[in-house]
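S.K.: Return a 3D structure for these sequence lines:
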Amino acid sequence: MERQPAPTRPPRRRARTGLVSSIVMVLLVGVLSGCGVRLETPPPTEPVPDALEQVRRTAVADALGVAELATTAQRADGLAEPVIAELARVAADAHAHADALGGEYDSGLGLVDPDLDLPPSPSAVPAADPADVVSALSDAAGRSRTAASTTSSGDLARLIASVGAAQSVSAARLATLADVPAPPAVVPQMPVPGAASEEPAPTASPTDVATTSPGGEVPVLPSGLTASDFRALVLAEDGARYALEVRAARTSGDERARLLALSRVHGDRAQAWAELGSVAGTAQDPRRVAYVLPRDVDDAALVRTVQTGLATDYATLVGTTAPSTRALVVELLVEAAHTLDAWGAAPATFPGLPEQAAG
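M.R.: Predicted structure coming up:
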């Protein structure tokens, strides 16, 4: 019988190849896991900004938008040198505002929040003129006042209130120099003594972002003022009244009329604070018969000294009073900044914030 050849074994190359592939995949997954990479990880997204971050970003965007317009407007035809110089100052102040507010947010992801209105790039900014800058400053100042009045952070409110005061002053200055319509003045209205406590304070959702300009609100007594705050305000305003009255008695003509008009404003305000703080006519009323006055200063310098102190006082109270009730102290800061400008003070980048000026 013829011998048959032994049967051959089936090839195992396929199985061996499959085993090698499995080992490679296991090793690859192990390496990727060790590097912190997960194949199923979704692409990164920008974090959702909270209410405070939205307020901050809006203020930064406003400042950078003003800077861009002011820089572009300097190239407009036929501008006088004082207007060009003022536009350059406005642009520099706006950049300082943006820096103090923390600058543009950058997560490092290279993504852009689609809900945030950022200023256009320089190449996209159309031709502008001083009237455009005045309008942008006025709009930004209104949003700053509202944000400062309502945001939950006292420190951020104080900074934004100062920025808004500077923007308001710049709008008025540029409008005068360029002979274009000026925005309406901010006129603080004191609450009516005895009725302020009956007036409900406006409320705001913690997720709301205030972006509309103030106007037409019923005056509300700031919540959070202490008895010491009331006495300090009465003393500061009455001291201003006295200093201006004494100086007015030593001059004449239009200067005398200006000093007397300003002294009456501060006298009325001192009385209102005394009544609102329930110290008028009591042993706790801090008003004095006379105050020590600075010597060897002219009328304008005296007014500037008085207003600088008031601006600092009101900026401080912006940071310590409650959200949605601080509109009055915000507006009093703005008014003090305008009075400083009217009496010859150099424009302050951060009115009421001496630490910024010192830095």
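
S.K.: From here on, just use CA atoms for contacts and neighbour counts.
M.R.: Noted.

S.K.: Give me the residue at the spatial middle of this structure.
M.R.: In the chain, the C-alpha nearest the mean C-alpha coordinate belongs to Ile160, at 1.6 Å (Cα atoms, centre = their mean).

S.K.: That residue against Ser144, yeah?
M.R.: Yes: with contact defined as Cα atoms under 8 Å, Ile160 reaches Ser144; the gap is 5.7 Å.

S.K.: Mutual contacts of the two, please.
M.R.: Both Ile160 and Ser144 are contacted by Ala59, under the criterion Cα atoms under 8 Å, 6 or more residues apart in numbering.

S.K.: related to what we said a few turns ago, enumerate every residue touching the residue nearest to the centre of the chain.
M.R.: Ile160 touches Ala59, Ser144, Arg145, Ala147, Ala148, counting by Cα under 8 Å, 6+ apart.

S.K.: Out of these, give me the one that has the most neighbours.
M.R.: Neighbour counts for the contacts of Ile160 (other Cα atoms under 10 Å) peak at Ser144, which has 33 neighbours.

S.K.: Please tabulate the contacts of Ile160 in a markdown table, including the columns distance to Thr203 and secondary structure.
M.R.: A markdown table is the format used below for the contacts of Ile160 (distance: Cα to Cα, whole Å; DSSP: H, G, I helix; E, B strand; the rest coil):
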| residue | distance to Thr203 | secondary structure |
| --- | --- | --- |
| Ala59 | 21 | helix |
| Ser144 | 18 | helix |
| Arg145 | 16 | helix |
| Ala147 | 13 | helix |
| Ala148 | 14 | helix |
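
S.K.: ok, of those residues, which one's closest to Ala342?
M.R.: Proximity to Ala342 was ranked across these by Cα to Cα; first place goes to Arg145, at 20.5 Å.

S.K.: Show the contacting residues for that closest one.
M.R.: Ile160, Ala161, Gly164, Ala165, Ser213, Pro214, Ala327, Val330, Glu331.

S.K.: what do you get for Leu276?
M.R.: Pro193, Gly194, Ala196.

S.K.: how far away is the last one from Val279?
M.R.: It refers to Ala196. 15 Å (Cα to Cα, to the nearest Å).

S.K.: Ok, the second one next?
M.R.: If you measure Gly194 against Val279 using Cα to Cα, the figure is 13 Å.

S.K.: Could you check which of those two has the larger neighbour count?
M.R.: Counting neighbours by other Cα under 10 Å for Gly194 and for Val279 shows that Val279 has the greater number, 19 against 10.

S.K.: In space, what's closest to the more buried one - neighbours in sequence excluded?
M.R.: Distances taken as Cα to Cα, 6 or more residues apart in numbering put Asp285 closest to Val279, at 5.0 Å, once the chain neighbours are dropped.

S.K.: Before we compare anything, build this one as well:
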Amino acid sequence: MERQPAPTRRRRRPRAHAALVAALLVGVLAGCGVRLETPPPAEPVPDALEQVRRTAVADALGVADLATSAQQAEGLPEPVSAELARVAADAHAHVDALGGQYESGIDPDDDADLDPSPEASEPEPPATPAEVVGTLSDAAARNRTAATTTSGGDLARLIASIGASQAVSATRLAALAAVPGPDPVVPTMPAPGTTTQTPAASPTPSPVATTPPGGEQSVLPAGLTASDFRALVLAEDGARYALEVRAARTSGDDRARLLARSRAHGERAQAWAELGSIADTAQDPRRVAYAIPRADDDPTLVRTLETGLGTSFATLVGTTAPMTRGLLVDLLVESALTLDAWGAPPLAFPGLPEQLP
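M.R.: Have a look, this model is predicted:
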């Protein structure tokens, strides 16, 4: 706040002169259409989009505060402390990307300054990693719902990415601190041969099911174009092929993991083809073989494929209709968790390449 100059001291004028000045002031204000009893300006009422934004900001600030507090605990293992520091830094990055805290510019009442100072209270103990995990999980769940329902596509895309980041952070911190973590998000696409639906203008039931934290039934994202369906089918089937070929050259647990992920992508490719009514038609883009991304090891290949898919899911969150994006949001979260499981450095904004440092 800028420092205001000290008021200059004025001489006391005669009472009659002061009364005349007051009368003239009333006349001027009345002539200008300003009434002396006009109430002070009030805080504007936020619209729905602003409420969503403010809630996401408040959640991110809460995460940052708790993570910072938890770092003050004595005897904290170094990996846990480092993860808490990263969580706090990402939370501040989320606040900045969301536009920061709202400030109206209206000065708050100064009545609180007139009250006597409260007695000093005992400092609160540091937060625990378990509390940070819980706050991250709650924030991720709220952001999932907001991304699914909000009318703003750009805001939905950003909040979906932030929610995915928070889900990854909650999972990582829980593992490091040996405390219960969040429930996994496991999207489930329709089985081959299931009756499909085309995208509708309003939310309608579909054969797409998902098992998010709330366990609610998902709907087919409305607004997907024929080109979107072909791109999804091609990306999922290409990932299937690349992981299947890689698994043939691997053994042990890594081979089993690669095959499991390959099957998941193959099933989703078939489901997207059916949902887009292009399965086994001339529009079906699936091929016998694909070019495989160059990768020196299994984790690098998985991370390359999942990064591309996550970017596609985040993009479609921003272009599909509200109330129908739940499946895409879940796929983005699951892709981010898969990246973490295969050793990728955690990102503050999964699926948003423009936010990369």
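
S.K.: Give me the TM-score for these two chains.
M.R.: The TM-score (TM-score structural alignment, normalised by the length of structure 2) is 0.84; 323 aligned residues with a Cα RMSD of 2.6 Å.

S.K.: Would you list the buried entries among the contacts of Arg145 of structure 1?
M.R.: Ile160, Ala161, Gly164, Ala165, Pro214, Ala327, Val330, Glu331 (16 or more other Cα atoms under 10 Å).

S.K.: Is the fourth one in contact with Thr339, as I believe?
M.R.: No: applying Cα under 8 Å as the test, Ala165 of structure 1 and Thr339 come out as separate, 11.3 Å apart.

S.K.: Mean per-residue distance, the helix or strand hosting Thr145 of structure 2 versus structure 1.
M.R.: In the assignment (DSSP states H and E), Thr145 of structure 2 maps to helix 129-149. Here the mean offset of helix 129-149 of structure 2 against structure 1 after fitting is 0.3 Å, by mean Cα distance after the TM-score superposition for structure 1.

S.K.: Could you point out the residues of structure 1 onto which that helix aligns?
M.R.: Aligned using TM-score structural alignment, helix 129-149 of structure 2 spans residues 130-150 in structure 1.

S.K.: So which residues of structure 1 form strands?
M.R.: In structure 1, no strands are defined using DSSP state E.

S.K.: What segments of it are helices?
M.R.: Remark: helices assigned in structure 1 by DSSP state H are 13-34, 51-73, 81-100, 130-150, 154-178, 227-249, 253-276, 299-320, 327-342, 354-358.

S.K.: so which of those helices comes closest to Val186 of structure 1?
M.R.: helix 327-342 (6.7 Å).

S.K.: Buried ones in the closest one, by neighbour count?
M.R.: 327-341.

S.K.: Contacts only, for the nearest residue to Val306 of structure 1 once chain neighbours are set aside.
M.R.: Leaving aside its sequence neighbours, Val306 of structure 1 sits nearest to Ala240 (Cα to Cα, 6+ apart; 5.9 Å). Shown in contact with Ala240 of structure 1 (Cα under 8 Å, 6+ apart): Ser263, His266, Gly267, Val306.

S.K.: follow-up on the earlier one: I'd like the contacts of Arg145 of structure 1 laid out as a markdown table, including distance to Glu46 of structure 1.
M.R.: As requested, the contacts of Arg145 of structure 1 are exported to a markdown table (distance: Cα to Cα, whole Å):
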| residue | distance to Glu46 of structure 1 |
| --- | --- |
| Ile160 | 25 |
| Ala161 | 29 |
| Gly164 | 29 |
| Ala165 | 32 |
| Ser213 | 29 |
| Pro214 | 31 |
| Ala327 | 33 |
| Val330 | 33 |
| Glu331 | 36 |
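
S.K.: Looking at the residues you listed, which one is closest to Thr176 of structure 1?
M.R.: Ala165 (17.0 Å).

S.K.: Just give me the match in structure 2 for the closest one.
M.R.: Under the alignment (TM-score structural alignment), Ala165 of structure 1 pairs with Ala164 in structure 2.

S.K.: Next, Thr210 of structure 2: secondary structure please.
M.R.: Put simply, Thr210 of structure 2 is strand when judged by DSSP: H, G, I helix; E, B strand; the rest coil.

S.K.: which residue sits closest to it, ignoring its sequence neighbours?
M.R.: Pro187 (4.4 Å).

S.K.: Quick check: the one you found touching Pro213?
M.R.: No: counting by Cα under 8 Å, Pro187 of structure 2 stays clear of Pro213, with 10.8 Å between them.

S.K.: Give me the contact list for stretch 345-356 of structure 1.
M.R.: By Cα under 8 Å, 6+ apart, stretch 345-356 of structure 1 touches 93, 96-97, 159, 162-163, 165-166, 169-170, 304, 308-309, 311-316, 333, 337, 341, 357.

S.K.: Kindly recompute the last result at 7 Å.
M.R.: By Cα atoms under 7 Å, 6 or more residues apart in numbering, the list of residues contacting stretch 345-356 of structure 1 from outside reads Asp93, Ser162, Val163, Ala165, Ala166, Arg304, Thr308, Ala311, Thr312, Ala315, Ala337, Asp341.

S.K.: And for stretch 148-158 of structure 2?
M.R.: By Cα under 7 Å, 6+ apart, stretch 148-158 of structure 2 touches 49, 146-147, 314-315, 317-319, 322-326.

S.K.: Which residues belonging to that stretch are considered buried?
M.R.: Neighbour-count burial for stretch 148-158 of structure 2 [16+ other Cα under 10 Å]: Thr148, Thr149, Thr150, Ser151, Gly152, Gly153, Asp154, Leu155, Ala156, Arg157, Leu158.

S.K.: Closest to Asp183 of structure 2 out of those?
M.R.: Using Cα to Cα, the shortest approach to Asp183 of structure 2 within these belongs to Thr148, at 18.6 Å.

S.K.: check contacts around the aligned partner of Ser104 of structure 2 in structure 1.
M.R.: In structure 1, the residue paired with Ser104 of structure 2 is Ser107, using TM-score structural alignment. Applying Cα under 7 Å, 6+ apart to Ser107 of structure 1 gives no contacts.

S.K.: and what of Gly326 of structure 2?
M.R.: Thr148, Ser218.

S.K.: repeat that for 8 Å
M.R.: Arg144, Thr145, Ala147, Thr148, Ser218, Val219, Pro221.

S.K.: ok so, going back, contact partners for the match of Ala165 of structure 1?
M.R.: Going by Cα under 8 Å, 6+ apart, Ala164 of structure 2 touches Ala140, Leu332, Val333, Glu334, Ala336, Leu337, Phe349, Pro350.
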